[in-house]
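# For reference, the sequence and a predicted model appear below.
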Amino acid sequence: MTTISWADSRRNRGLSDTCTLSTSTTHGWPVRCPSGCKRSQRLRRNLSPRARLSSEEAPAGAGGGATVTDPGYETLRYDVDGRVATITLNRPEVLNAINDPMRRELVAALRRSEADDGVWVVIITGAGRGFCSGADLRERPMERTRPAPQLSPERDAYPPVLREVTKPIIAAINGATRGAGCNIAFGCDFRVASESATFAVNFVERGLMGESAAYYLDRLVGRHRATEVALLGEVFSARDGQRWGFINAVVPPEDLLPAARDLAGRLCARAPLALRLTKKALDRGHFLTPQEYIAMQNAMTAQLRGTSDLGEAMRAFREKRPPQFEGR
């Protein structure tokens, strides 16, 4: 049997054997690999022109420093790198199927990120081959003879907590996403998916209604497509989701987290308080008349006028330099 080295394998795929893309980042932005490898070139081609910022334009604190991991979770990992918190669903042996402990910890982790002024952006991803394969039905049988599970504050808060958090949330979707996994992915603000990711809002196959995935789908893709996806419950690809307009980017599997971190870095270059109020405005706008929306807009603008970040933005504009926001 012929043994192929890691370097030979990379060369056979047209990649440099000295790729340093994983370490060639400044504040979370992938920069051109010093070895000029094709992987770094491909990643940058997948990004929009605005994403191809030079390292000089990267804001301080966006990421790329030492990562702090909290060991106090059983079903997920919580890591903070600069201004970016990454929540990793961590039950890879069942494709991150969600059970009650994971629901509780996900709600707690998201509320923790909201309360932490040092966190400006959140990424949610999955360990192993799946993002989230849905509810773990082995732990929560649904037979009619069994009593319905008693609701708890944590169960009731999932997944509305995704909209309770005012900071941008990016779903880095690495693989199979089914049922309750769609509740999570569709509730985020951005969705970056691996080419290998697949989706199904398959509640109807289990005798259940479409849950929060149906609520979000109607807002993401419109009633016509949402009806097809939620009532048929069939599997569709990341490319399908991108074509329908609710997947922001589809990238090769090895580029997924770099692409999500790049997006997080771009968001960290914006004024964080303005981002949070804009997210609120997007959520509330569906339920307001135009006059009510203008009243909300004026109140939010008045709130932002008193911030240091607005002054910094004006100075940076006059001085023709990137602003350095502080979130105050």
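Looks like it came in fine.
# only C-alpha atoms for contact and neighbour calcs from this point on.
OK.
# Quick check: what element follows the helix or strand hosting residue 177 along the chain?
Assessed by DSSP states H and E, residue 177 sits inside strand 176-178. Counting by DSSP H and E, the next helix or strand C-terminal to strand 176-178 is helix 180-187.
# Now find how far off-centre that following helix is within its chain.
11 Å (CA atoms, centre = their mean, to the nearest Å).
# State the distance from residue 83 to residue 272.
10 Å (CA to CA, to the nearest Å).
# another one to put next to it:
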Amino acid sequence: MNPNLTLTTVERDSGIAFVTLNRPEQRNPLSLEAMRDVTKELRRLGGDDAVRVVVVGASGPVFSAGHDLKEMVGRTLEEERAIFDACVEMMQAVQEIPQPVIASVQGAAVAAGCQLVASCDLVVASSNAVFGTPGVKIGLFCSTPMVALSRAIGRKRAMQMLLTGQNIDADTAADWGLVNLVVPAEDLDAQTRELAEQIVAASPLTVRIGKQAFYHQIDLPQDQAYTAMAETMATNAITCDAQEGMQAFVNKRTPRWRGR
């Protein structure tokens, strides 16, 4: 068994794959090996047409305390670069795979753990969850988490978290746009699954097109974004699933998705 991370995918028959960080006694650290394993698993799931949604969660009371600091002490520059390059690759994999990725968060999600949450497409958080970028307190500014966090919650709020290192609670995270849903701790798994099932009900092709289009347009100037998305909608409209969906709506029946 991998000493840093166990990845488990379950209920593939329902179209949902669960990726679980499973080192609860160490607060689910994102070690170099763990990040490489997560990336490998995400890429593998991304190529599996039977998987419609990926849920990233964690065992134990904490989502993730971030990087494993023990492996970052006394290292060379090249070794440190390898750690952060692996982190960047993992975060990019979350958004590059075609399926939506939902973070299911309990307890603390801090530093790179907060970055992972901010990188996911959707987030369901337990009411006891907290989020933070405490690197400034130990002399290591959370510069890579800053990339995802500033894009999720904006400049001023991101700077507040980054410069103070103070955690925010789940309700604040929802108010700031980092979290979609805050639910009672005992309902976290059920509410995450319900959200995933709502996505599974849609055309898998349409969802893939939509996720790719979202990240393509989000940082473009408005005129370029409209040009690109008009073409995306036009090519989407002639797909079998779009034609089926529109015909089903007109005829007041349930669409039958073919994934093409």
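On my side now, so go ahead. On a predicted model such as this, the values are computed, not experimentally measured, just so you know.
# if we can go back for a sec, corresponding residues in structure 2 for the strand holding residue 177 of structure 1?
Taking TM-score structural alignment as the measure, structure 2 aligns residues 108-110 with strand 176-178 of structure 1.
# where along the stretch 151-300 of structure 1 do the helices fall?
153-157, 161-164, 180-187, 211-221, 223-232, 238-244, 256-268, 272-285, 290-305 (DSSP state H, counting those that start in this stretch).
# Can you give me the buried ones in the fifth one?
Put plainly, it is helix 223-232 of structure 1. 226, 229, 230, 231 (16 or more other CA atoms under 10 Å).
# Identify, from the residues you listed, the entry nearest to residue 108 of structure 1.
residue 230 (28.5 Å; CA to CA).
# Return every residue with contacts to both of residue 83 and residue 272 of structure 1.
residue 120 (CA atoms under 8 Å, 6 or more residues apart in numbering).
# re the thing from before, so which of the helices of the stretch 151-300 of structure 1 is nearest residue 114 of structure 1?
Closest among the helices of the stretch 151-300 of structure 1, using CA to CA: helix 161-164, at 8.7 Å.
# For the closest one, which helices and strands make contact with it?
helix 100-115, helix 180-187 (3 or more CA pairs under 8 Å, 6 or more residues apart in numbering; DSSP states H and E).
# Please repeat the previous calculation with a cut-off of 6 Å.
Helices and strands in packing contact with helix 161-164 of structure 1 are not found; criterion 3 or more CA pairs under 6 Å, 6 or more residues apart in numbering; DSSP states H and E.
# Out of the helices of the stretch 151-300 of structure 1, which one sits most buried?
Stretch with highest mean neighbour count among those: helix 180-187 (a mean of 26; mean count of other CA atoms under 10 Å).
# between that one and helix 211-221, how big is the angle?
40 degrees (axes from the mean of the first three to the mean of the last three CA atoms, to 10 degrees).
# quick one: helix 180-187 of structure 1 to structure 2 mean distance?
By mean CA distance after the TM-score superposition for structure 1, the fitted helix 180-187 of structure 1 averages 0.6 Å away from its aligned residues in structure 2.
# Quick one: residues in contact with that helix.
132, 133, 134, 135, 162, 171, 212, 213, 216 (CA atoms under 6 Å, 6 or more residues apart in numbering).
# Format the helices of the stretch 151-300 of structure 1 as JSON lines; extra columns: distance to residue 70 of structure 1.
Formatted as JSON lines, the helices of the stretch 151-300 of structure 1 follow (distance: least, CA to CA, whole Å):
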{"stretch": "helix 153-157", "distance to residue 70 of structure 1": "20"}
{"stretch": "helix 161-164", "distance to residue 70 of structure 1": "20"}
{"stretch": "helix 180-187", "distance to residue 70 of structure 1": "22"}
{"stretch": "helix 211-221", "distance to residue 70 of structure 1": "29"}
{"stretch": "helix 223-232", "distance to residue 70 of structure 1": "36"}
{"stretch": "helix 238-244", "distance to residue 70 of structure 1": "31"}
{"stretch": "helix 256-268", "distance to residue 70 of structure 1": "19"}
{"stretch": "helix 272-285", "distance to residue 70 of structure 1": "24"}
{"stretch": "helix 290-305", "distance to residue 70 of structure 1": "33"}
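# do you know which of those helices lies nearest residue 11 of structure 1?
helix 256-268 (21.1 Å).
# whereabouts in structure 2 does that closest one align?
Aligned by TM-score structural alignment, helix 256-268 of structure 1 falls on residues 188-200 of structure 2.
# outside of that stretch, which residues touch it?
Residues contacting stretch 188-200 of structure 2 (CA under 6 Å, 6+ apart): 52, 126.
# likewise stretch 142-156 of structure 2?
Contacts for stretch 142-156 of structure 2 (CA under 6 Å, 6+ apart): 112, 115, 118, 119, 135, 158, 176, 177, 178.
# could you dump these to JSON lines with distance to residue 2 of structure 2?
Converted to JSON lines, the contacts of stretch 142-156 of structure 2 look like this (distance: CA to CA, whole Å):
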{"residue": "112", "distance to residue 2 of structure 2": "20"}
{"residue": "115", "distance to residue 2 of structure 2": "23"}
{"residue": "118", "distance to residue 2 of structure 2": "26"}
{"residue": "119", "distance to residue 2 of structure 2": "24"}
{"residue": "135", "distance to residue 2 of structure 2": "27"}
{"residue": "158", "distance to residue 2 of structure 2": "34"}
{"residue": "176", "distance to residue 2 of structure 2": "36"}
{"residue": "177", "distance to residue 2 of structure 2": "34"}
{"residue": "178", "distance to residue 2 of structure 2": "31"}
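# farthest pair in those residues?
Pairwise across those, and taking CA to CA, the largest span is found between 135 and 177, at 21.5 Å.
# So which of the two has more stuff around it?
residue 135 (21 against 17; other CA atoms under 10 Å).
# Map the more buried one across to structure 1 for me.
For residue 135 of structure 2, the residue aligned by TM-score structural alignment is residue 203.
# Contact partners for residue 139 of structure 2?
So, once contact is read as CA under 6 Å, 6+ apart, residue 139 of structure 2 ends up touching nothing.
# follow-up on the earlier one: please name whichever of the helices of the stretch 151-300 of structure 1 is nearest to residue 72 of structure 1.
helix 153-157 (17.5 Å).
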